[in-house]
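Colleague: Build me a model from this:
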Amino acid sequence: MDENLLRSLIPGVITILVRRGAGFAAAEDAVQDALVEALRTRPHGPSPSPSSGGGAVRDLKGWLVTVAWRRFLDATRAEAARRRREDLLDQEPVPGPAPAADDTLQLYFLCAHPSLTPSSAVALTLRAVGGLTTRQIARAYLVPEATMAQRISRAKRTVSGVRFDRPGDVATVLRVLYLVFNEGYSGDVDLAAEAIRLTRQLAARVDHPEVAGLLALMLLHHARRPARTAPDGSLVPLAEQDRGRWDTASIAEGIGILQAALARDRLGEYQAQAAIAALHADAPTAGETDWVQIVEWYDELVRLTDSPVVRLNRAVAVGEADGPRAGLAALAALDASASGSPGTPGSPNSSDAPNTSGPPGRGRPIPRYTAVAAYLHERDGDLATAARLYAEAAREAPNLAERDHLTRQAARLNARG
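Modeller: Below is the predicted model:
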């Protein structure tokens, strides 16, 4: 049984049960039970083939609907106190092909509902849309399974009364998917790859240039993944990465998707971020990077988001395009404790992995501000200040890999006296 195929069918099966009258939480539980049953009893079940015309997939979806509906009915019958559902118990459908209607898009909107916290929205999306088990999600987030189960249960209760026929907010869905992508590669589930899969699925259902922009951004960053770490696990800055290890097929796909999105002349922040990533990917060497054009794209991002993190990364780009003192001047104009939202990843002072820090609040330092200051002071020749700032940035680092990288930078400059 193809587990990826099963997971791709889960959102559609959930929405069918909801439209038949099941509550969202009960439907999601019933579908998870059906998934377990499918893996247990149909290890060599139907899978798509060129000659099947999709029939095998429809048969499997219909089978999942039938099993999940029966699980739902069994659970409902067990709750004798719920007399109001007695009429529903007589409506069990005759097994057969699943309806052609696909409400997966509504499920995306539901799981990214504004009433949910970002962490709850991410967990519910991975469970209901992605088809991951609670254990897999817990391992990916490095939390106990019971903790994640409570988080998902609360999220399902929160959205239990939301109707499926109400329009959702694409921007909120994209932010949730971007949060999934930024979580990276911990646990036994590659969340970056999962985010790309879910964003592809979303792009197939909604015609929106920012959906395409986010997919392009993910592909372009994911293409550099093999070169981001050394054999010992340490981070490799963008300028020092072996570009021969980048995934050229993903880069070509990402650029193609981005060009089609930009041609629609409806620029958004994900398209602008993807354009910056494409300029990095297009440069044969770090020295041939078109920093002038990157600064122009950062100017667009500032206009779109006015994010302090974007302004921070723009200062780095200005330092590369016009010299470190120009970069320091741009940095000096930025309040290190300003509030705002996460910006584009890619500062050359560390890894080029996406920005995993949340939005800085009032009085909370902008993520990597000190590291950027250290980088620009080093390029300006002030090694003592740079070493001190690298050491300070290491103490502020959000993870062990970045802390080690910044500590080594400080040690390197201190060794030079």
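Colleague: Could you use CA atoms for every contact and neighbour count after this?
Modeller: Will do.
Colleague: residue boundaries of the strands in the stretch 151-300 of the chain?
Modeller: Here the stretch 151-300 of the chain has no strands by DSSP state E, counting those that start in this stretch.
Colleague: would residue 314 count as being in a strand?
Modeller: No: using DSSP: H, G, I helix; E, B strand; the rest coil, the assignment for residue 314 is helix, not a strand.
Colleague: wait, doesn't it sit right on residue 298?
Modeller: Yes: assessed by CA atoms under 8 Å, residue 314 is found in contact with residue 298 at 5.6 Å.
Colleague: Please identify the helix or strand for residue 86.
Modeller: For residue 86, the host element (DSSP states H and E) is helix 86-89.
Colleague: so what's residue 219 up against?
Modeller: Applying CA atoms under 8 Å, 6 or more residues apart in numbering to residue 219 gives the contacts 196, 250-251, 253-254.
Colleague: Quick check: the two most widely separated of those?
Modeller: Farthest-apart pair in these is 196 and 251; separation 13.6 Å (CA to CA).
Colleague: residue contacts, residue 89?
Modeller: Residue 89 makes contacts with 73, 77, as judged by CA under 8 Å, 6+ apart.
Colleague: separation between it and residue 202?
Modeller: Distance, residue 89 to residue 202, by CA to CA, to the nearest Å: 34 Å.
Colleague: Next, the structure of the following sequence, for comparison with the previous one:
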Amino acid sequence: MRNFRLPQFRGVHSQAPFCLALSMLLASLGTSIVNIALPTLSLVFDASFHEVQWVVIVYLATLTVFVVPAGGLGDRFGRQRVLVFGLVLFSSASAFCGLASNLWLLIAARAAQGVGAAFMMTLTIALVRETIATARVGQTMGLLGTMSAIGTALGPSMGGLLAGWLGWRAIFMVLAPIGVLTAFLVLRALPDNAPSRGSARIDLSAFRDLHVLPYLIANFLVANIMMATLIVGPFYLAFALGLREAIVGMVMSIGPAISICAGVPSGRLVDMKGPRPVLSLGLIVLLSGAILLAMLPQIAGLSGYIMAIVVLTPGYQMFQSANNTLVMADVPTDRRGAISGLLGLSRNVGLVSGASIMGMIFNWGVGSSAIESAAPSAIVSGMRLTFLVGGASIAAALWFVRKRQGERFAL
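Modeller: Below is the predicted model:
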């Protein structure tokens, strides 16, 4: 990290890498910053947990639905200007979230915020290929992965501080001026690429020709298990181990902190060795981490949980850097937005699946919907089942990509 320099852009202002990184950071913050305020929102609006949960779900849902249309619109009308539109929408929706007078207005504003985030995530990745020198694309993808991890790590602590100091509305209001600043920088620093004359319609046969389907499936399965760690981990730490909220927050920050450190080195590894072997290595490390999460906490408690997370997280960053680079490598210029949209779609569907389906598996493994009153051993059993299923999904992802690659694993 000490010798890392921002990737060199061709013919654009030096603020360009900062724009892309800040756009990714904001979209990630939008996902993670609100979770810490859910109990407060439940009290303020006199709402049940299931009602306030929609503040999180609707953001992920609209982000998921709009990533593909966002990419197609970028291809058709120009990726820079459509990214600016997304940033303005995200900023306006953030302000409306902070001004919401009831829960349902807040949920509606969060839906609009998720649409803006879909444009930001999709067009940020698509713009890398046309603004970054080919030799540094992997490194830049690693940088974007690092910024996403920073947003995930920073969100809960930043949200907690703002909510405690200025009230819950501040956790949304703070995003608005940052989004406006980013939009201004994008207009100054990123190239206003010519819109495509073709249609933004998605041609599924083209995706088969580009061999992207196995990598999109792998992206879905990996996102599924990573979201499962964010859903299941707090319940294990709080109710099975009896840790206080502050300690739970510290432990939960270990994974994102490792992601921050591993993102750029993972990208460099992709640039040096190529994306295919690094992709396989990342999935193997992820599989090892999932198995350890299923087994070690029962044997070693908190230290076992931390050891498993330390193994799992670098695998995720290696996978992300390699998979993003591989998917975008041979995409024609007029398709980059659409393919990037599919990449975001597969990831976000995986996040929604991890929050819902893996949560159901965890509940079933615990044997009770009232997890707070379940025995510690039951919670451990639920976590073991969850990550055994998650490990099986990672093994399936490895099979998909190795079958497509048809080559021996070697670094």
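Colleague: TM-score for the pair, please.
Modeller: Once the chains are laid over each other, their TM-score by TM-score structural alignment, normalised by the length of structure 2 reads 0.26; 183 aligned residues with a CA RMSD of 7.2 Å.
Colleague: tell me what the host helix or strand of residue 251 of structure 2 is packed against?
Modeller: Element membership of residue 251 of structure 2 [criterion: DSSP H and E] is helix 245-252. Judged by 3 or more CA pairs under 8 Å, 6 or more residues apart in numbering; DSSP states H and E, the packing partners of helix 245-252 of structure 2 are helix 213-235.
Colleague: Can you point out the buried residues in the helix it packs on?
Modeller: Neighbour counts over helix 213-235 of structure 2 (16 or more other CA atoms under 10 Å) mark 213-229, 231-235 as buried.
Colleague: residues contacting the spatially closest residue to residue 371 of structure 1 that is not a sequence neighbour?
Modeller: Counting by CA to CA, 6 or more residues apart in numbering, the nearest residue to residue 371 of structure 1 once its immediate chain neighbours are dropped is residue 393, at 5.2 Å. Residues in contact with residue 393 of structure 1 (CA under 8 Å, 6+ apart) are 368, 370-371, 403, 406.
Colleague: and residue 393 of structure 1, what helix or strand is that in?
Modeller: In this assignment (DSSP H and E), residue 393 of structure 1 forms part of helix 383-396.
Colleague: Let me know the next secondary structure element after that helix.
Modeller: Next along the chain after helix 383-396 of structure 1, taking DSSP H and E as the criterion, comes helix 400-415.
Colleague: how much does that next one deviate in direction from helix 383-396?
Modeller: Angle of helix 400-415 of structure 1 versus helix 383-396, following axes from the mean of the first three to the mean of the last three CA atoms, to 10 degrees, is 160 degrees.
Colleague: Can you give me the buried ones in helix 400-415 of structure 1?
Modeller: Buried residues in helix 400-415 of structure 1, counted by 16+ other CA under 10 Å: 401-411, 413.
Colleague: what packs against that helix?
Modeller: Short answer (3+ CA pairs under 8 Å, 6+ apart): helix 400-415 of structure 1 packs on helix 383-396.
Colleague: how near is the residue nearest to residue 371 of structure 1 to residue 325 of structure 1?
Modeller: Applying CA to CA to residue 393 of structure 1 and residue 325 of structure 1 gives a distance of 20 Å.
Colleague: from memory residue 390 of structure 1 sits against residue 405, does it?
Modeller: No: look at residue 390 of structure 1 against residue 405 with CA under 8 Å: they stay out of range, at 9.4 Å.
Colleague: circling back to that earlier point, any chance of the buried residues of helix 400-415 of structure 1 in CSV, with distance to residue 8 of structure 1 too?
Modeller: Shown next, in CSV, are those (distance: CA to CA, whole Å):
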residue, distance to residue 8 of structure 1
401, 33
402, 35
403, 38
404, 39
405, 38
406, 41
407, 43
408, 44
409, 44
410, 47
411, 48
413, 50
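Colleague: what about the helices in the stretch 201-350 of structure 2?
Modeller: For the stretch 201-350 of structure 2, helices defined by DSSP state H, counting those that start in this stretch occupy the ranges 204-209, 213-235, 245-252, 254-273, 275-328, 336-366.
Colleague: Out of those, which is closest to residue 118 of structure 2?
Modeller: Closest among the helices of the stretch 201-350 of structure 2, using CA to CA: helix 336-366, at 7.9 Å.
Colleague: Which elements pack onto that closest one?
Modeller: Contact here means 3+ CA pairs under 8 Å, 6+ apart; on that basis helix 336-366 of structure 2 packs against helix 54-77, helix 103-131, helix 213-235, helix 275-328, helix 376-405.
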